[in-house]
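*Asks:* Provided below for reference: sequence and predicted model.
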Amino acid sequence: MSREKKINVAKALSVQLRATEEAIDTALSEAAHLIETYVTSRRAIHMSTIIGNDVHQNTLKAMMALSTAQQHMTAAHTNLTLVQAQIGLGNVAVLPADDKPAPPPTGYYVTPVEEEVITAE
């Protein structure tokens, strides 16, 4: 198999790996939002924490399972790096150049909720 074809296959795998990792991150975020929404809703109607406690517990269990899945994907990522070396691609960059956004300039930070750049004063 040509080196170019190996690189193209590695790029396709890399894109899928990143998509899978992103899906797990999104699921974790959505589950956390579910807990937040549930607690806020419960408070809004003055419902006891005893009622519906299983909702909270089962969502937390799902989040733990997602965390375990995330750990397994990290291991798969490491394994794919080893495979890359085994097929002779070594340290060839297979990720798109824009795979990760550039960090904000020094003196700025990104707020997690609003996702807007704010100057540090």
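*Replies:* Arrived safely.

*Asks:* Every contact and neighbour count from this point should use C-alpha atoms.
*Replies:* Noted.

*Asks:* which residues does the spatially most central residue of the chain contact?
*Replies:* Central residue of the chain (Cα atoms, centre = their mean): Asp25, 2.9 Å from the mean position. Counting by Cα atoms under 8 Å, 6 or more residues apart in numbering, Asp25 makes contact with Gln70.

*Asks:* what element comes up after the strand or helix carrying it heading to the C-terminus?
*Replies:* Element membership of Asp25 [criterion: DSSP states H and E] is helix 3-44. Scanning forward in sequence from helix 3-44 by DSSP H and E, the next helix or strand is helix 53-86.

*Asks:* and here's the other structure:
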Amino acid sequence: MSKEKKINVARALTAQLHASEEAIDTALTEAAHLIETYVTSRRAINMSAIIGADVHKHTLEAMIALRDAQEHMSAAHAALRQVQTQVGLSPSAVVPINDKPEKDDKDGPTGRLVTPEQAA
């Protein structure tokens, strides 16, 4: 297989990996929103927290499973890096060092933790 074809295949895999990681992040966000909506709705109708507590419990358990999925995707990411090396491609041949897709929103999240002092 030509180097160019390997690079194209690696780029396609990288794009799909990022899409998978983003899907998990989106699912976590939606689950958190479900909890928020449930609690707000419950309070709006003055319903006891005891009633429907399983909704909250099961949603939190789903969020834990999604966190586990994030961990597995990180492991898959590392495994793909090993495959890339095994097929003779350097990391820079496929993607930049920061291999997250660039967004058009320059003011949006960067995926990096920033302290309040750094943000100022």
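*Replies:* All right, it came through fine. Not measured: the values here are computed from a predicted model.

*Asks:* the inter-axis angle of the helix holding Asp25 of structure 1 versus helix 53-86?
*Replies:* Helix 3-44 of structure 1 and helix 53-86 are oriented at 170 degrees to each other (axes from the mean of the first three to the mean of the last three Cα atoms, to 10 degrees).

*Asks:* What's the average distance for helix 3-44 of structure 1 when superposed on structure 2?
*Replies:* When structure 2 is superposed, helix 3-44 of structure 1 averages 0.3 Å from its matched positions, counting by mean Cα distance after the TM-score superposition for structure 1.

*Asks:* Farthest from the middle of structure 1: give me that residue.
*Replies:* Max radial position in structure 1 (Cα atoms, centre = their mean) goes to His46, at 34.1 Å.

*Asks:* What distance do you get for that residue to Thr40 of structure 1?
*Replies:* Noted for His46 of structure 1: a distance of 10 Å to Thr40 of structure 1, by Cα to Cα, to the nearest Å.

*Asks:* Next, report how far the helix holding Asp25 of structure 1 is displaced from the centre of its chain.
*Replies:* Distance of helix 3-44 of structure 1 from the chain centroid (Cα atoms, centre = their mean, to the nearest Å) equals 4 Å.

*Asks:* Next: stretch 67-79 of structure 1.
*Replies:* Distance, centroid of stretch 67-79 of structure 1 to centroid of chain: 11 Å (Cα atoms, centre = their mean).

*Asks:* Mean deviation, that stretch versus structure 2?
*Replies:* Averaged out, stretch 67-79 of structure 1 is 0.3 Å away (mean Cα distance after the TM-score superposition for structure 1).

*Asks:* Tell me the residues of structure 2 aligned with that stretch.
*Replies:* Mapped onto structure 2 using TM-score structural alignment, stretch 67-79 of structure 1 spans residues 67-79.
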